[in-house]
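Asks: Prediction below, plus the sequence it came from.
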Amino acid sequence: EEKHIFSYYDSPEYSSHELKKYSLFNSIYAKARRINIRNKYRIISGYKKTGSILDVGCGTGELLKYFRDKEWKTAGIEPVKKAREFAINQNKLQVFAEEKLNDFENAAFDVITMWHVLEHVYKLNERIEELKRILKPDGVLIIAVPMIDAYDAVHYGPYWGALDVPRHLYHFSQKTLAHLLEKHALTIDKSYPMKMDAYYVSLLSERYKHAGAAYLKAFSIGFTSNRKANASGTYSSMLFAVRKN
């Protein structure tokens, strides 16, 4: 049930919003996150050079901090209190609880982002309509989600790290995501691979499957997933730039 789900975000295994004590795994995660932030900025700045951005599910606000330093107007939504308070107190960002999403004015943002967040949302259709309401007519909605039909998803089956039960409520393919967005008069403008995710998710999957991090095996599966995706077009995770019809 929705009222119980937040206890799972406090799990020691859930590290999306914070890095705990040093380990090789967390060190790799931190370096990958820094690279990903730069890549995300590059893609978004291809649509908007500057403006207002809302990051829904912003965690501790590392992405927003990067955009703020590039002179964007930033805001975040983060349901997990611990991460939200870190973003506010340590990163000095404007970050609000999830229920505050309804308080934003119509057409308030040039860019709205959801990085591996859509699959967590209980009221999926209502959330998409709310995001559409606060997005400017010429704005762009950025959605990043894992792909249920990617090679590594099929390879690992029930051990695939991006299944993330019970936190992930939905699992998308490109086709099912496009269909969902079309219901709300939204269209995918362009898709982008998130190639580093194949390695990270494969490493998670190895931990779940073997109760340990088999780095070489995870690298091999991640590499194979990306290589096969170069032909199929379906990567482990993908970023979609979405516009209003």
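Replies: Arrived safely.

Asks: alpha carbons only for contacts and neighbour counts from here, please
Replies: Fine.

Asks: Are there helices or strands packed against the longest helix along the chain, and which ones?
Replies: Criterion DSSP state H: the longest helix present in the chain is helix 24-45. Counting by 3 or more CA pairs under 8 Å, 6 or more residues apart in numbering; DSSP states H and E, the packing neighbours recorded for helix 24-45 are helix 62-69.

Asks: Use this one as the comparison:
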Amino acid sequence: MKQVTYAKQTINNPNPIARFAHQSRVKKSINYTSHNLPDNGSILDFGAGQGYFLNMLAKEKPYANLYGYEPYMNLQHSEFIQVKNLDNLQSSSLDVITAFEVCEHLYDYELHEFLQQTKRLLKPEGTVIISVPIMYGFALIPKELNSMFLWKRKPNYTTVEFWNALWGKQILRPNSLKHNHKGFDFRWLENILKQYFIITKKSFSPYKYLPWYINSQCFFECSKKK
């Protein structure tokens, strides 16, 4: 598989359609977070990557306390405090917890561990903001074409799998989830989130007023159950 930097696959993608989708996602992430984060509040970005999101957020919220949890990528920004163990953070200490394009890479036990930690760390009136890719519906077509023709990767789906996913029918996920979105279903994640939180808002990106099967990302805003 051809190795391509995360930025080049997303916000700096040579494909203008893919680049637009990812830049729209980042813009929405900043807007949602800025709206929910007090000026001097505290936020944890779970799966902070190279720190691009927190770097952008620091410009909007210069007095906020920014924490980033990232066990895999090398950080390229220093506007936040790196967290290596969530157990070291105090309970009920965070106003906002974000996880952008992360949950699709977590195994079931990792997802539940993350959500349990989120419940512990979040303040009573805090907000959880999560975005995940939509890997079903018609947006799958440009995603796969982008992967095959731009990055010269082998097809990720059989013909039957692709047809089923195109029409919203669930397909099996691969054994390794860390570098593969195939088969991830945001509708499944929505049901898991409801076990832990109240979903106060669900939206799609980049086309706010179009149905999910035309979009590439789904956003959830959640609050603690009373």
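Replies: Perfect, thanks for sending it. None of the values given here were measured: they were computed from a predicted structure.

Asks: Enumerate the positions of the next helix or strand after the longest helix of structure 1 that are buried.
Replies: Downstream of helix 24-45 of structure 1, the next assigned helix or strand under DSSP states H and E is strand 52-56. For strand 52-56 of structure 1, a neighbour-count test (16 or more other CA atoms under 10 Å) marks 52, 53, 54, 55, 56 as buried.

Asks: try stretch 12-29 of structure 2
Replies: For stretch 12-29 of structure 2, by 16+ other CA under 10 Å, it's 12-13, 18-26, 28-29.

Asks: just those now: which is nearest residue 157 of structure 2?
Replies: Residue 157 of structure 2 has its nearest neighbour among the buried residues of stretch 12-29 of structure 2 in residue 18, at 19.4 Å by CA to CA.

Asks: any idea how far that closest one lies from residue 217 of structure 2?
Replies: 12 Å (CA to CA, to the nearest Å).

Asks: Over to residue 183 of structure 2?
Replies: From residue 183 of structure 2 to residue 217 of structure 2 the distance is 14 Å (CA to CA).

Asks: More neighbours: those two, which one.
Replies: residue 217 (25 against 21; other CA atoms under 10 Å).

Asks: That one and residue 95 of structure 2: what is the separation?
Replies: Counting by CA to CA, the gap from residue 217 of structure 2 to residue 95 of structure 2 is 24 Å.

Asks: just residue 127 of structure 2 next, same as before
Replies: 6 Å.

Asks: Quickly list what's touching both of these two.
Replies: residue 36 (CA atoms under 8 Å, 6 or more residues apart in numbering).

Asks: which of those two has more neighbours?
Replies: For residue 127 of structure 2 and residue 95, the more surrounded residue by other CA under 10 Å is residue 127, and the numbers stand at 26 against 22.

Asks: what about the more buried one, is that helix, strand or coil?
Replies: Judged by DSSP: H, G, I helix; E, B strand; the rest coil, the three-state class of residue 127 of structure 2 is strand.

Asks: What lines up with it in structure 1?
Replies: Aligned by TM-score structural alignment, residue 127 of structure 2 pairs with residue 140 of structure 1.

Asks: the strands in structure 1, which residues?
Replies: For structure 1, the strands defined by DSSP state E occupy 52-56, 73-77, 95-96, 109-115, 135-146, 186-193, 237-244.

Asks: List the buried residues for the longest one?
Replies: Put plainly, it is strand 135-146 of structure 1. Buried residues in strand 135-146 of structure 1 (16+ other CA under 10 Å): 135, 136, 139, 140, 141, 142, 143, 144, 145, 146.
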